[in-house]
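Novice: just the structure for this:
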Amino acid sequence: MDYGYQERIVSLLKENKITNNELAEAIGKGKATIGRYLTKGPTRTYPSIEDLALIADYFNVQAHWLCFGVGDKYTEANEITKAASTSAATVSYYSRTEVTKLLETGEAESKGTIPVPPEYKDCFGVLYPVGGTVSYKWDCVALVNRNQEWINDDIVLARLPGNPHPDFFTLVKVGTTIHVWYGDDTTKNAIHQVNDDEIEILGVVRWGTWEKRI
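Specialist: Model (predicted):
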């Protein structure tokens, strides 16, 4: 799940002139719960996929758009799947611990393959850690482009000093110092500050896909 769902919910509230309290009553939650879903502060909590689906139903928009930013508000998932399947490419995806072997030898144990839009055919997939209430129901694969130059606020696959395995970080460079956040959560303080030669950037995350576990 990408965390843009917050902005999408806020835009729906404004567009429909609905208050947090009205939304809370409609989906059977407390007003404070909606506030915690939408805050970016330390009291933030994460809605379940089921709660986001209820919100999507209330606003009569597509859940895949609200949850993940896939497609648009009103295009049904089967239409997106049909459009993608006519021109999709297939890429393999790997665990983070297998990435080093993949990049050094070109061969590693794949966890599977996924269909992706053709513009991402040169990427490779890496299982992306998801947290909160979604982690036990959804797998996320991040597509990583090795040839893409990163810019501020990009999520990258990289190795920090002393860590043999790569992980996902958000980077912001100020002057000569790169500020590093774990994953995509920049609501807290940066976990590291490094120089260019202290971080090995393996690729930039360009797109993601989510699959519900059986």
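
Novice: C-alpha from now on. contacts and neighbour counts both.
Specialist: Fine.

Novice: now the helices for this protein?
Specialist: Using DSSP state H, the helices assigned to the chain run over residues 5-16, 20-27, 31-38, 49-59, 63-68, 77-85, 96-105.

Novice: give the contact list for residue 85.
Specialist: Residues in contact with residue 85, defined by C-alpha atoms under 8 Å, 6 or more residues apart in numbering, are residue 115.

Novice: so which of the helices of the chain is nearest residue 208?
Specialist: helix 63-68 (9.1 Å; C-alpha to C-alpha).

Novice: and the closest one, what other elements does it pack with?
Specialist: helix 5-16, helix 49-59 (3 or more C-alpha pairs under 8 Å, 6 or more residues apart in numbering; DSSP states H and E).

Novice: compare with the first, here's sequence two:
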Amino acid sequence: MQENYQDRIIALLKEKGETNASLAIGIHKGKATVGRYLSKSSNRTYPSIEEISEIAAYLGVQPHWLAFGIGDKYTDDATINKMSTSGAVTVNVYSRADVAKFIETGEAPIVTQMPVHKEFGDCFGVVYPAQGSISHTWDCAALILQDKNWVNDDIVLARIGNNPTPDFFTLVKVSDTIHVWYGEDTTKNPIHSITEDEIEVLGIVCWGTWAKRR
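Specialist: From the prediction side, this is the model:
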């Protein structure tokens, strides 16, 4: 079990508005026991795998991620095992606000990691803006493929005009005009009709929740 399992638990408690006391109640342990689980001093005790599984279930995440940092919070073990046998790797996932910094400097805060097939090992992920009631529950991510030309109906990660923060758009080029839709919804009128000089495509969504190509 990775030493930084404690950091993942602490971050989850903060994220979900929980405390050591509420976690203790939720997993039927004493508050002092949970305190020793999360302590980094000499009096620390290590939870068993079974206890880590109980903590993960209470906090709504996958135990393999909580214990070992494998995959992401919500990828189940069957998916991890299947991908492991086929030569999976993990890639970092960034927020849209930080991905430009990552592309420019190679360094940025990592939101999470996700397992992908080894052919996508050079890619990176970006948190995708899920719509509707699931947006506050799921960490939806799109895997971004760089150095490949986009084709009509691709979802891309791009910057338009002077906006420094990239976003997800669907593009369709007709003659010299690129018609732009936000995200994947092309049922409405395009939000922009621009030229190639007005858009900077950072990458193509090649795998993920809203995959356009694999």
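
Novice: can you say which of the helices of structure 1 is packed in most?
Specialist: Comparing the helices of structure 1 on average neighbours per residue, with mean count of other C-alpha atoms under 10 Å, the densest one is helix 63-68 at a mean of 22.

Novice: in structure 2, what residues pair with it?
Specialist: Aligned using TM-score structural alignment, helix 63-68 of structure 1 spans no residues in structure 2.

Novice: run the chain-centre distance for that helix.
Specialist: Relative to its chain's centre, helix 63-68 of structure 1 lies at 12 Å (C-alpha atoms, centre = their mean, to the nearest Å).

Novice: follow-up on the earlier one: okay if I get the helices of structure 1 as CSV plus distance to residue 151 of structure 1?
Specialist: CSV is the format used below for the helices of structure 1 (distance: least, C-alpha to C-alpha, whole Å):
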stretch, distance to residue 151 of structure 1
helix 5-16, 22
helix 20-27, 35
helix 31-38, 26
helix 49-59, 30
helix 63-68, 22
helix 77-85, 28
helix 96-105, 22
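
Novice: rewinding a little: can you tell me which of the helices and strands packed on helix 63-68 of structure 1 is nearest to residue 177 of structure 1?
Specialist: Residue 177 of structure 1 lies closest to helix 5-16 among those, at 29.4 Å (C-alpha to C-alpha).

Novice: so where is that closest one in structure 2?
Specialist: Counting by TM-score structural alignment, helix 5-16 of structure 1 falls onto no part of structure 2.

Novice: next, the angle from that helix to helix 20-27.
Specialist: 100 degrees (axes from the mean of the first three to the mean of the last three C-alpha atoms, to 10 degrees).

Novice: and helix 5-16 of structure 1, how far from the chain's centre?
Specialist: When C-alpha coordinates are averaged (C-alpha atoms, centre = their mean), helix 5-16 of structure 1 and its chain have centres 19 Å apart.

Novice: and what of stretch 206-214 of structure 1?
Specialist: The answer for stretch 206-214 of structure 1 is 9 Å, by C-alpha atoms, centre = their mean.

Novice: with stretch 152-164 of structure 1 instead?
Specialist: With C-alpha atoms, centre = their mean, you get 16 Å for stretch 152-164 of structure 1.

Novice: what sits against residue 108 of structure 2?
Specialist: By C-alpha under 8 Å, 6+ apart, residue 108 of structure 2 lies in contact with 94, 98, 99, 101, 102.
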